[in-house]
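Engineer: The sequence isn't on hand, but the structure is:
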């Protein structure tokens, strides 16, 4: 999908996305979803945004052993 944006708006979005470790595309989707949710218009069939990146290590997600 082609999206025409003012270059200054695109630069601001790109900088915001970089600060939040997202791509510009992911930042736009995040903002659109938030606006839809705030307006009560987010479709119930919309799937959550998938988490990107490396999955958590098993030894970091396990509960620590009980201490005596």
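Structural biologist: Ah, there it is. What you see is a predicted model; the values in this text were computed from it and never measured.

Engineer: use CA for all of it now, contacts and neighbours both
Structural biologist: OK.

Engineer: same for the helix ranked longest in the chain, what does it pack against?
Structural biologist: The helix that spans the most residues within the chain, counting by DSSP state H, is helix 24-38. Using 3 or more CA pairs under 8 Å, 6 or more residues apart in numbering; DSSP states H and E as the contact test, the elements touching helix 24-38 are helix 7-19.

Engineer: what angle do the helix it packs on and helix 24-38 make?
Structural biologist: 90 degrees (axes from the mean of the first three to the mean of the last three CA atoms, to 10 degrees).

Engineer: Does anything pack onto helix 7-19? Which helices or strands?
Structural biologist: helix 24-38.

Engineer: Give me the contacts around the helix it packs on.
Structural biologist: 13, 14, 16, 17, 18, 42 (CA atoms under 8 Å, 6 or more residues apart in numbering).

Engineer: alright, now check it against this:
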């Protein structure tokens, strides 16, 4: 992986893995989600995790394609 001025992407990935996981309770702390039901909150979290996975794969593929 390439290094950036803020560190390698591997370091960033490790920070993401160590970050506090989203929970329904934490989600309710964000504006617009204060009254969300437990099941819907779990669905929103699952959707966000899938979306983030897509973004990571896209960025990783783009960087691999750009390497000399």
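Structural biologist: Yes, it's here. Note that this is a predicted model, so its numbers are computed, not measured.

Engineer: Overlay the chains and give the TM-score.
Structural biologist: Once the chains are laid over each other, their TM-score by TM-score structural alignment, normalised by the length of the first structure reads 0.34; 34 aligned residues with a CA RMSD of 3.8 Å.

Engineer: The contacts of helix 24-38 of the first structure into a markdown table, with extra columns for distance to residue 29 of the first structure and neighbour count?
Structural biologist: Output for the contacts of helix 24-38 of the first structure, formatted as a markdown table (distance: CA to CA, whole Å; neighbours: other CA atoms under 10 Å):
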| residue | distance to residue 29 of the first structure | neighbour count |
| --- | --- | --- |
| 13 | 11 | 17 |
| 14 | 13 | 18 |
| 16 | 13 | 15 |
| 17 | 11 | 18 |
| 18 | 14 | 13 |
| 42 | 12 | 14 |
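
Engineer: which two in the residues you listed are spaced the farthest apart?
Structural biologist: The largest separation in the contacts of helix 24-38 of the first structure, counting by CA to CA, is between 18 and 42 at 25.2 Å.

Engineer: rewinding a little: immediately after the longest helix of the first structure, which helix or strand?
Structural biologist: Next along the chain after helix 24-38 of the first structure, taking DSSP states H and E as the criterion, comes helix 58-61.

Engineer: Need the contact partners of that next one.
Structural biologist: So helix 58-61 of the first structure is contacted by nothing (CA under 8 Å, 6+ apart).

Engineer: Can you list the residue ranges for strands in the second structure?
Structural biologist: 3-4, 7-8 (DSSP state E).

Engineer: Go through the ones you listed and pick out the most buried.
Structural biologist: strand 7-8 (a mean of 11; mean count of other CA atoms under 10 Å).

Engineer: Sounds good, over and out.
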